[in-house]
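> with the input below, show me the fold.
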Amino acid sequence: MSQSNPNHRMVAAVLLALFGWETAVATVPDRDPQDQSAGFDVSWISNPEKVGDHKEAAHATYIPYASTEAMRQDTTFYSQPWTTPRSSRYLSLNGTWKFRYVAGTPQGPADTDALVAQSCNAEGWDEIRVPLSWEMAGYGGPVYTNVGYPFVYHPPLAQEGHAEADVKDDNATGFYSRTFTLPADWRDQRVFLHFDGLYSAGVVWVNGRYVGYTQSANTDAEFDLSGFLREGENQLSVRVYRWCDGSYIEGQDMWHLSGIHRDVYLYATPRVAVRDHFVQTDGLLSADATSGAMVLQLTVDNRDGLKAKKTIEAVLRDAEGQEVQRRQWVYQSTTTATEALRFDLKDLHPWTAESPYLYTIEVSQRNAKGREEMAFSTKYGFRTIRTEGHHLTINGRRVLFKGVNTQDTHPEYGRAIDVATMLQDVRMMKQANVNTVRTSHYPRQPKMYAMFDAFGLYVMDEADVECHYAGERGGNLSDRKEWRTAYLDRTERMVLRDRNHPSVVFWSLGNESGDGRNLQATYAFATAHGDGRPVHSSPWGSQGTPCSDLNSRMYPTVAEAQDYAHKPAYGYDRPMIFSEYAHAMGQAVGNLQDYWDIIEHPDNDYIIGGCIWDWVDQSVYRPSDLLRGVRTKNGFHNWVAGYDYNPTEFVGDGFQGNFLNNGIITPDRAWTAKLTEVKAVYAPAAFSDWDAATRSFTLRNKLAFSDLSDLYDLSYQLLRDGYVVEQQTLPLPAVPAGESAQIAVPYHSVLDAGAEYVLHLFLRLKAATSWADQGYPVAEGEMILQPRAPLAAHEAHGGRIEADAKRRLYTGTTQEGRPFSLQFDDSGKLVSWTFDGRAVMVKGPDFNSMRDIDNDRSQELQQMPMVSEAETRIVTQGGDEKGYTVTVEGRAANCLYTSRYTLYPDGVVDLQVVFSPTGPTRRLGLGMELAGFDQVAYYGRGPWSNYIDRMTGSYLGRYTTTVDEMIDENVHPQTFGDHQDLRDLILDHANGLRLSVATEGRVAFSLSHYDERQWCDPADQLWRDATHWYDLVRSETVFAHFDAFQRGLGNNSCGGDGCLDPYLCPTSGQLSYTLRFTPTVRQ
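Predicted coordinates for the structure are as follows:
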């Protein structure tokens, strides 16, 4: 019943023997805190073999309580271990600290030893929030790099700021100081100082005495403060270096920010106490994780060599709090010892992301007199994970990983994320049917793994290792012996801390760090100590690696995905995961459905899923404005990107301007059109194959474990021309995981001839969950039962019209007495249109191929000129009192077209257009400037913007909005707001004018108060341009597009497909549509 490949264990054992890494889990040696002879040496920040001094060994996360009763009374933390504990043995040091910022020099940090003297005086220092990136408080400036480093490359020295990154303060130093009062009952306890993370290296003093040193920005660091503390008030001082040698393996694609960015706290334990716990089930459970055994390894720390007797009791409780089993260990020794307690179990509730059932393990400790002196609890879920060749299963079943990459980013706090934001991220992921998180490219805070466990998300836990740029410079740090300690320290601390979390199903050794003996060593450690989880490694480019149990690929094309689905890659018969794909920069996430049509196809034998790059845009508010409380400008968020700090002339491979904004959601965690598409493609079920004869459709369950009928209710709406005429809940039969059912829809409406009927289907949560309310729709689908009829020929009722052919002026009056006029210029362009004395258009229809998005970066697109007008001429004009026609021919780049206007005496205007493309274009359609309409109602696909290759989650219906609300506020301005399959549109002006537009043929439309010529870059270097929404000029007029075809979005901002062939604008043939404009005045 082994859940891991025995060959991997053998490899790990050999590597461990070669490199001798078993000592990695040893405890910290004793020392005399009064001995200051061996203090901090600043050379350590340039010594990759010195990753810490007097730093505690890695261990699983726990919060001690004075007793089991006290632990259970803290009901919030007991059930939600991401909240702040209310324990007498815990003291948070988050909050306001004293702070001083000192710029560095090109030769290294400034001489600052005097600032941590015995009587450190922080009077006159500033105050700063902890946790926080200090740049967000106005110290120094944010630096964004992708491949490059913010400092001059000279490993292991990280001293001089890189000119291309515009770093002026070099390796700056931040000094933190605060006082705290030691609780009176901690006098005889061992007290630990805990940091969840700081950038990038830190030195600690307590009461003026040196305590220790740490580096590795995103792993825990703890120090034993025994002997350093005094009764009452104590002073804690921390010196933080912006960079250290470790920054060379923290070369991730992100803002490079500094300071204490995660929680800081103290906790107290008995002098001899349980220090670590490891829940081991690999190889001990049945394949479906319903029975077997659990081994709980407990380590008692007796570093002082005291003669001690402790009774340790462990209790396993189910989710309802009922006791399952208990075990006991009597420790009696003078040394540190480990004991394995075995629990033989049956009738277990397995943990999966679909049903994240958690047990609680309670551990309590009593002294020799039987008095309880410590207790803690940990959540645990039983699940198996197994790889055999290229197949991977969880609890015996194949699972597809529908994932996202994530970053620690907050628009106000930088790299510091508060609990509310973490919860918002997790809930939105679940609402969008995401089931997997890759912690790119470093471990998260422990509290976030507790959320992943509880809410149900699979996790690829990634070590804080990336040296992309070093590899490009030929300096493969992954194979250099002097860096091995740093690599191992980061992997060990991740594995030993996080291995009790059921959500963690993969270890990842880092990102884009190539291959080498250092990664072989970390692979060996993760395999030996990681409780059977497969190990992932992401080398440079498209290649395999022996240091992985998975094949990994970044940004494959859809064609490559099709290939990967059917055969092994790189010569390794392993499961394939797309560690990064569907680069979501700007207006993006095109052809996501095409990837998943391959991945979810029954013939796919290798691909197990992928993680979109990435979850959230990383822009932050401009720090100088934050200090003044300003977060918006001209109605938009005052967000900044890399180009606001890196001089644009230097923007290049390493310093890529807007390249940090690749999120599915915005920096402030707003829902987006992109997330709507992800939700639809990642949905747990699919609706297909409408059978008109039986009035039924096929419902396919895409889950791995759950029956749809256990989780969801099924309902439908019947829409007639976009209006709901019928709706009800349907009985949902059992639909087991991976199976399908034919479902009848007994609607009673008669389908009227000439009307369009659409069946809209919903799967909704049957009961409320931790992430959504009852009734939340997790999946939707639609079936067109009866297509819309062609636009009927217009017959005017009353009114009159006359023509002044010489002036190309047409005037008339409606039956209601409303005057109207339209005038064309010599070339046939409509230059004036009024109705009842009010302007309808400011600029008439003209060919428009303007379109620029972050994905438009290919050489192919640079051959597609963007134009907003064409050469035109009047071909014919004529008519009588029943109506007049004006026919215009146009010639534009790669397209000929003909427009035929028909002007009726009741003020209605028909515009029939035929496009004849002669080459590649970005869009085939007309643009026009309408008068200042603002209120919008339409029948088409919505409510979020959608494009031809991003409309799986967009459904036909009637939607109301405003022109300003139709903006997709991507951080970087670019073309936005398209809506496919327009049937009709109503625009209302504040002056009472209404313009209705009915369509025939396939029409997509968009509306904006912003002229896109403000951001369209003919050189297709949009990602470089330092443009913000708040810089743009808003017009009262409305820039409208009506397209017969717009090129798909694709995924070309970083690899992937520019645009798939089916979504390219046609280059020959003809496309046509009709627009019927009807101006009226609202009563």
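> okay, CA-based contacts and neighbour counts for the rest of this
OK.
> so who does the most centrally placed residue in the chain touch?
Nearest to the geometric centre of the chain sits residue 615, at 0.8 Å (C-alpha atoms, centre = their mean). Residues in contact with residue 615, defined by C-alpha atoms under 8 Å, 6 or more residues apart in numbering, are 404-407, 662-665.
> before we move on, what about residue 92?
Residue 92 makes contact with 263-266, according to C-alpha under 8 Å, 6+ apart.
> can I get the residues you listed in TSV with secondary structure, neighbour count and distance to residue 734?
Converted to TSV, these look like this (DSSP: H, G, I helix; E, B strand; the rest coil; neighbours: other C-alpha atoms under 10 Å; distance: C-alpha to C-alpha, whole Å):
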residue	secondary structure	neighbour count	distance to residue 734
263	coil	22	46
264	strand	22	50
265	strand	15	50
266	strand	20	52
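> could I get those as JSON lines with distance to residue 695?
Formatted as JSON lines, the contacts of residue 92 follow (distance: C-alpha to C-alpha, whole Å):
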{"residue": "263", "distance to residue 695": "58"}
{"residue": "264", "distance to residue 695": "61"}
{"residue": "265", "distance to residue 695": "62"}
{"residue": "266", "distance to residue 695": "65"}
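> let's see this one next, to set against the first:
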Amino acid sequence: MLKKISVIAFAATMLTVSAAEDWENPAKFAEGRLPHRATAYPYPTAAEALKGDFKASIWYESLNGKWKFNYSAKPSERPKDFYLTGYDVSSWGDINVPGNWEMQGYGTPIYVNVGFGFLNRNPPFTTHDDNPVGSYKRTFDIPASWDGRKVFLHFGGSTSGMYVWVNGKKVGYVQSTKNPAEFDITPYIHQGKNDIACEVYRWTDGTYLEDQDFWRLSGLERDVYLYSTADQRIGDFFARAGLDGGYKNGTLDLDVDLLNYASGNAPVNVNAELFDAAGKKVWSATAKSDIVSNGEKTVNFKGTVRNVAKWSAEIPNLYTLVITLADKSGKTIESTSARVGFRSVEIKNAQLMVNGRPIEVHGVNLHEHHPIHGHTVDRETMMKDIRMMKRNNVNAIRTCHYPQSPMMYDLCDEYGLYVVDEANIEIHGMGVVHNYPDTTNHPAYHPAWRDCMLDREMALVERDKNHPSVITWSLGNEAGNGENFQIAYRWIKERDKTRPVQFEQADETWNTDIVCPMYPSIRYMKEYAARKNVTRPYIMCEYAHAMGNSSGNFQEYFDIIRSSPHMQGGFIWDWVDQGFLRQDEDGRSYWTYGGDYGARSYKNDGNFCINGVVNPDRTAHPGLYEVKKVYQDIRFAPDVKKGTITIENNFIHKDLSDYDFNWQILRDGKIVKNGTFAKVNALPGKTAVVKMPLDGVDLGDGAEYYFNIFANVRTGDDIIPAGHEQAREEVELSGHRTYKPAVAAAAPTVDETSNGWTVKAGNVEIFFNKEGWIRSYAADGRKLLSQGIAPSFWRAPTDNDWGNNAHKRLNAWRVAFDNSRVTSATLVKEGDVVKVVSMRDMPDVNCGLKTVYTVYGDGTLGVTESLVTHADARIPELMRFGTSIAMPKEYDNFTWYGRGPWENYSDRKHSSFVGVYSGKVADQYYPYIRPQESGNKTDVRWAELTDKDGFGIRVVGEGLLNVSALDVTPEALDPGMDKHNMHQNDVWPDAWNVYLNVDLAQRGLGGDNSWGAAPHAPYILTPKDYSYTYYLTPVTK
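Below you'll find the predicted structure:
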């Protein structure tokens, strides 16, 4: 406690701010509030503290539930005297606490990336005309057993500024949405019924420090409760549970802060005990102390636990610390507890080390988001997050950009996730380092904001200091790097010497222990990776922007990261799409985003909140499978010549004894052999070599062979079940064969009319018009095509396409074919085949298009499409180069031999293995929250669309193809030149057709960012000549 109090004096160089309102004055942020402390609860006995069920403690009383509520659109309309005891609130509505009032029918949810929810920025002033105020009131009973004891009121978080009254008496005023606030309400309460009133302002001067990229929501959004203590209590404690120099034995450095609210000194005994996971006591110590009248005292304990069970994200061993305060006769006054983990965190040799070993950060940024309840996230949703993260090889979260609910840290401790814990500060709307902010009125650079900013840093550290999962403190996000942050850095380094501190805005200056850029260029990454004399690790605080159909070139990031020991990973932006569940008038559910709640009169940033690798309900995006593959700690190095695979254990703390290594051999995409390697194990950081069981496999028989290996969890638990695939690898044993059709004995016949040519071959009949356009294609008299085979150069723009302006830059390709004209069309017979050759001029792109249809005697139709660029053409790159084939709706079964089973693209296909896959056409379209390009499959050898009887069409590429089969058109997914708010429920399946898209290539997805970065160069279709061939044949089964 003494340390905390001295800090306020250290930073107390405030300048006076003239403001009429507390909520527009940065000097007013903690009136009546108690000092910050670690999350802990009082229990009457040590045995109850060991159990840790705080809700069962007789000294805990929840105030969650229904409160009376009044919503006022602006401060002048609020009920000013509602806090008085006799004020009648019976006509008010009810509201759930915890909860955001916008999610319960009051006011407007606003999504803003950069900005403050109000338009005029003039710190510390907000707006008086559109600043909603929520008035809360409820009654509560004081238990009889609390008579004569101290009573404290706890708010886990309130947005944004809050006054508190108890029984008509003002208790205090606080700001800082995501930090707890506690008040001593003992002077204001009495036995029996009491009432509590809260007045919450949506916008305050603190809003300038909370410009995070998320929904702007308001209210009492975390737990509210009471707790009771005696006059002497355990005020706080700091358990520094570390390791000795050999990383073998645990070291405990424990500070216990004792408080005495009574007049007169209080002699006490303090007992500290440590229990392992089995409940066995492994250490204890006792100290006598004397707390001065109305004062405090810190008692320190030091201890050692030999051969300690260490904590890491891989093996999260926990102990329970129980602290008991007793009077001088030994009678228990109270006990409290916390789960602690023994681990060390340090930076050595420019590497972030946990327990003496460098870690690779497989991170995600995690916002607090619930698809129905907003910022109030329940335990079930947190568990969904943790299960999904652990099953997909995520080992770390960054709490963007504020401390999260204490429950999330408990779960990270228990199940094993590293946490970069970030202070509730982002000042993006006032400017950031790289945009040269005006510092004259910027809070980060202004002494008037020093105390309130430092208070947020202190709240972060003091609340979460005992969590082993927290391995790094973060000063904040996109906020400038003024003196206020430099003061905060020094304070944290003094207060907690067991963890590094990072700050992205510091770049490579002194007040960050980790170089943690966001969205760095590949060039900068390579440059830092190549440096020889660095002292700090490089861990990206944000990268791989996962907006919509994204996560391209993810493997390339880790090719660089794994090239240098001081490159240690990063945190994807971000984990979960911030969409809310809604239903349209037809009862169809969809996810909403910015601007969907009548907020167009406010600033809003559309679907820029839809950046996750999981949906709001925590189901996976296709991009998550790529993340899982790249993030896997079990990796494989094949040697085809030797017929071996080296299994690499890149875990730093656990071996591979709990994994089964299953294998399969595929011949032309189908499994012909499979099995399990026996007794494979490797210690952390070590390898094991297995021999591929290729006996009896003739790799020279002309077929294509692949060997796949999988690491599956053997025993499993509630987080990762038995049998779950944790890692995979694909090994090409023999290469792809080029396809050529067989030549039939009989040549096709041709019947020419004034309208065109009818070509018959085998059971196939094709009609071409005089422009060389296929008007019908039938086999056995059954129609296979609904329309002609149309050249295709466009895709429905992805969010990344919109971000780099591709919808405008490349727009000429959208209409290139529609605006083209035929310059020639001829039918010729060449030996045993018939060819229909057409030439088109496409003036929008200054190119020519040559299409050659070749009909073979058995009915096979060859399609060759060639783009001919003119020598002086200045044209943009292409979205795709291919064709689209419309077929009747009944051909709704899709089978392909290529990469799958999920969608994949040229720069996002490492997780998709080559094989034969099948599914319904309706299931190939992935419903991104904002509709866009979807469903592609790469490296396709052949694909089929068939009806329920197995009749249909097969496409075979002369080389590898990109193929998709969808029941929606690109036009249905494309809003045109204006990115208005489209949603899943705006897309309806085509009533008549399905669409088989057969491409030579498609533009990559990109993912470096979503506001300008293009896909990497290898995945861009540069303007040049292109040509490819595929073949259509009827299928009967």
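> quick revisit: which residue lines up with the residue nearest to the centre of the first structure in the second structure?
Using TM-score structural alignment, the partner of residue 615 of the first structure in the second structure is residue 575.
> and for residue 224 of the first structure?
The alignment partner of residue 224 of the first structure in the second structure, by TM-score structural alignment, is residue 184.
> if I look at the closest residue in space to that match that isn't next to it in sequence, how far off is residue 143 of the second structure?
Nearest residue to residue 184 of the second structure, sequence neighbours excluded (C-alpha to C-alpha, 6 or more residues apart in numbering): residue 152, at 4.6 Å. Using C-alpha to C-alpha, to the nearest Å, residue 152 of the second structure is found at 13 Å from residue 143 of the second structure.
> and what of residue 22 of the second structure?
According to C-alpha to C-alpha, residue 22 of the second structure and residue 143 of the second structure sit 34 Å apart.
> more neighbours, the two?
residue 22 (19 against 15; other C-alpha atoms under 10 Å).
> and the more buried one, what's its match in the first structure?
By TM-score structural alignment, residue 22 of the second structure lines up with residue 44.
> hmm, its match is touching residue 50, no?
Yes: here residue 44 of the first structure reaches residue 50: they are 5.9 Å apart, a contact under C-alpha atoms under 8 Å.
> residues in the first structure aligned with the top helix by length along the second structure?
Counting residues, the longest helix found in the second structure (DSSP state H) is helix 450-464. Mapped onto the first structure using TM-score structural alignment, helix 450-464 of the second structure spans residues 484-498.
> ok, now stretch 140-151 of the second structure?
The aligned range for stretch 140-151 of the second structure in the first structure is 180-191, by TM-score structural alignment.
> list of residues touching that stretch?
With C-alpha under 8 Å, 6+ apart as the contact definition, stretch 180-191 of the first structure has outside contacts at 89, 93, 224-226, 229-236, 266-271.
> show the buried residues in these.
Burial by neighbour count, judged by 16 or more other C-alpha atoms under 10 Å, picks out 89, 93, 224-226, 229, 234-236, 266-271 from the contacts of stretch 180-191 of the first structure.
> so which of those residues sit within strands?
In strands, judged by DSSP state E, the following of these are found: 224, 234-236, 266-269.
> nearest to residue 644 of the first structure, of those?
Nearest to residue 644 of the first structure, judged by C-alpha to C-alpha, of these is residue 236 at 35.9 Å.
> mind listing what the aligned partner of the closest one in the second structure touches?
Matched by TM-score structural alignment, residue 236 of the first structure corresponds to residue 196 in the second structure. Taking C-alpha under 8 Å, 6+ apart, we find residue 196 of the second structure in contact with 83, 137-140, 164-168.
> just among those, which is most surrounded?
residue 83 (26 neighbours).
> state the distance from it to residue 196 of the second structure.
8 Å.
> same question for residue 1001 of the second structure.
From residue 1001 of the second structure to residue 196 of the second structure the distance is 65 Å (C-alpha to C-alpha).
> what range in the first structure does stretch 80-92 of the second structure sit on?
Using TM-score structural alignment, stretch 80-92 of the second structure pairs with 113-125 in the first structure.
> and that stretch, how far from the chain's centre?
Chain-centre distance of stretch 113-125 of the first structure: 41 Å, with C-alpha atoms, centre = their mean, to the nearest Å.
> not counting sequence-adjacent ones, nearest residue to residue 912 of the first structure?
Per C-alpha to C-alpha, 6+ apart, closest to residue 912 of the first structure is residue 1074, 4.4 Å.
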